[in-house]
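Student: next comes the sequence, and after it the predicted model I'd like to discuss.
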Amino acid sequence: MPLSVVVPVFNERDNILPLLGEIAATLRGHTAFEIVYVDDASRDDTLAVLQAARARFPELRILRHRVQSGQSTAVWNGVCAARGAWIATLDGDGQNDPADIPKLLAARAVATPAVKLFAGWRTTRRDGFSKRISSKIANGVRARLLHDATPDTGCGLKLFERAMFLRLPYFDHMHRFLPALVRRAGHACQSVPVAHRPRTRGVSKYGMWNRLWVGLSDLHGVAWLMRRTRLTGIDEL
């Protein structure tokens, strides 16, 4: 299985079928793939919509958290369960365009083996003012402390090697720091311009508080990890 598309969701019942349709339309006939949805203990009928969708989308697999655990845990569990050697992630709100997955795959095809993460870069944001400004501040603070050379770590659209990801340290909110963690592990990252769409269904789960301030302690923790890392080549004698 070359590619697994992992989609974390929480209370996204109206976005399930449209996004599944776009993923399938983009990838069918082009590559072998599976779609792994991880329902983070939704309180609406997200799970029922997903279960009904399997009749139309045989590529679909469904995981469900017994307790709401957050986006990073949903991504982690989805990657652990995935069968593909490479993982593409998408936010479940429909703001990432699945049609951009081939852009990431094309970038991988011409990149050196050192590049293990291809990160979507939303060059034109389609969010409200408060969301844009909090992301801009958070990106600026993060770049100043971590020097991760990534203009947009918050984009949910990413492509990375599964084996590499599973060697990274897991913690809540780790998805916000993936480029820094990948570089800390000695690999390279590449940002790829992608589209960004306004949310047309459902309600955003992030605001100024949980997007900016909650991540400060995590940011200092990741900075500590990077300072304490020692990388060296290894010779077998």
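Tutor: Alright, I've got the coordinates.
Student: from here on, just use CA atoms for contacts and neighbour counts.
Tutor: Fine.
Student: could you pull out the helices in this protein for me?
Tutor: 16-27, 46-53, 71-81, 101-110, 129-146, 162-165, 178-184, 208, 215-227 (DSSP state H).
Student: quick one: which of the ones you listed is nearest Pro198?
Tutor: Among these, helix 129-146 comes nearest to Pro198, with 11.8 Å by CA to CA.
Student: counting by contacts, list what the closest one packs against.
Tutor: Here helix 129-146 touches helix 208, helix 215-227, going by 3 or more CA pairs under 8 Å, 6 or more residues apart in numbering; DSSP states H and E.
Student: returning to that earlier point: need the winner for burial among the helices of the chain.
Tutor: helix 178-184 (a mean of 22; mean count of other CA atoms under 10 Å).
Student: gap between that one and the chain center?
Tutor: In terms of CA atoms, centre = their mean, to the nearest Å, the centre of helix 178-184 is found 13 Å from the chain centre.
Student: cool, stretch 46-66 as well?
Tutor: On the basis of CA atoms, centre = their mean, stretch 46-66 sits 19 Å off its chain's mean C-alpha point.
Student: measure it end to end?
Tutor: 14 Å (CA to CA, to the nearest Å).
Student: one more: stretch 193-204?
Tutor: End-to-end for stretch 193-204, by CA to CA: 23 Å.
Student: repeat that for stretch 184-197.
Tutor: End-to-end distance of stretch 184-197: 31 Å, with CA to CA as the criterion.
Student: circling back: nearest to His187, out of the helices and strands packed on helix 129-146?
Tutor: Closest to His187 of these, according to CA to CA: helix 215-227, at 13.2 Å.
Student: hold the first one in mind and look at this next one:
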Amino acid sequence: MEYDLTVIIPVFNEEENLERVKNEMESFLKLAKKKSKVLFVNDGSQDNSLLIIKKICKETQGFTFISFDKNYGLSPAIKAGFDFADTKLVGYIDADLQTSPMDFNILLKYADEFQLVTGVRSNRKDSFTKNMSSKIANGIRRAFTHDGMDDTGCPLKIIHTEYAKRIPMFKGLHRFLPAMILLQNGKVKQIPVQHFERIAGKSKFHLWNRLLGPLSDCFAYLWMKKKYINYKVAEKKL
């Protein structure tokens, strides 16, 4: 079966959320504006997440998975999803479902014109501390990257796969996806999307890794930007 979009779902200890993820993704797949499938990336979960993922993929069409040998972190999980995607477009959503898979259809309206379309979480349902740390982190990142994005941490994105596969891997990658597309002379757009409270499982981020992580990653980005190689082939005979 030909698919147009692969939705990557990184998973680390999300056993309480996965049945809901299955149900909501199934609903999206039926109504998706482009033929879509799901790719779970199990990031070395230590609970029953992998067993549940295997059961879902065995019983449900359009669900696939890869599983790491240990926990590597969110950025490697997203990068692995890019590497294994075989569709023209690749999407990303968190397993906590604080964003809605249905909002992929909003992003897909712009996916032909823009190489990355990202959500901006409107009316965020997070705590004051989480919202403020996220706002500060986004301000720090914008000062370094000048990407013009208000909410790069929003876990709802669609990217042209050929661009996603050219993104070099480094920790903190997920905070710089728009900037990495701009480095490739791609176009980016942000669209308001829904946001919901986390109703199961635990957040993997806290105050310090929302602030100190982005700051140190910005210096890594500046070094990489200086060394980044970008080219276009004018003619070829292979």
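Tutor: Sure, I can see it. As the structure is a prediction and not an experimental result, all values here were calculated from the model.
Student: and Asp40 of structure 1, which of the helices of structure 1 is closest to it?
Tutor: Relative to Asp40 of structure 1, the nearest member of those by CA to CA is helix 71-81, separated by 6.5 Å.
Student: aligned counterpart of Ile52 of structure 2 in structure 1, please.
Tutor: Using TM-score structural alignment, the equivalent of Ile52 of structure 2 in structure 1 is Val49.
Student: which residues touch the residue nearest to its match when sequence neighbours are not counted?
Tutor: Closest residue in space to Val49 of structure 1, ignoring its immediate chain neighbours: Arg13 at 6.4 Å, by CA to CA, 6 or more residues apart in numbering. By CA atoms under 8 Å, 6 or more residues apart in numbering, the contact set of Arg13 of structure 1 is Asp44, Asp45, Thr46, Leu47, Val49, Gly202.
Student: in structure 2, which residue is most central in space?
Tutor: In structure 2, the residue lying closest to the centroid (CA atoms, centre = their mean) is Tyr92, at 3.5 Å.
Student: and the equivalent of it over in structure 1, what does it touch?
Tutor: Aligning on TM-score structural alignment places Tyr92 of structure 2 opposite Thr89 in structure 1. If you count contacts by CA under 8 Å, 6+ apart, Thr89 of structure 1 has them with Val5, Val6, Val7, Val75, Gly156, Leu157, Lys158, Leu159.
Student: looking at structure 2, which of the residues you listed hold up?
Tutor: Retained in structure 2 (both residues aligned by TM-score structural alignment, their matches' CA atoms under 8 Å) from these: Val5, Val6, Val7, Val75, Gly156, Leu157, Lys158, Leu159.
Student: from those, pick the one nearest Leu104 of structure 1.
Tutor: Nearest to Leu104 of structure 1 among the kept ones among the contacts of Thr89 of structure 1 is Leu159, at 6.5 Å by CA to CA.
Student: roughly how far does the closest one sit from Leu237 of structure 1?
Tutor: Using CA to CA, Leu159 of structure 1 is found at 35 Å from Leu237 of structure 1.
Student: okay, these two: which has more neighbours?
Tutor: Taking other CA atoms under 10 Å, Leu159 of structure 1 and Leu237 do not tie; Leu159 has more neighbours (25 against 3).
Student: between the helices and strands packed on helix 129-146 of structure 1, which gets nearest to Ile35 of structure 1?
Tutor: Nearest to Ile35 of structure 1, of all these, is helix 215-227, at 28.7 Å by CA to CA.
Student: average offset between the closest one and structure 2?
Tutor: For helix 215-227 of structure 1, the mean deviation from structure 2 after alignment is 2.1 Å (mean CA distance after the TM-score superposition for structure 1).
Student: what angle do that helix and helix 129-146 make?
Tutor: Going by axes from the mean of the first three to the mean of the last three CA atoms, to 10 degrees, helix 215-227 of structure 1 is angled at 20 degrees with respect to helix 129-146.
Student: what residues does helix 215-227 of structure 1 touch?
Tutor: Here helix 215-227 of structure 1 has contacts from Arg142, Leu145, Leu146, His173, Phe177, Ala180, Leu181, Arg184, using CA under 8 Å, 6+ apart.
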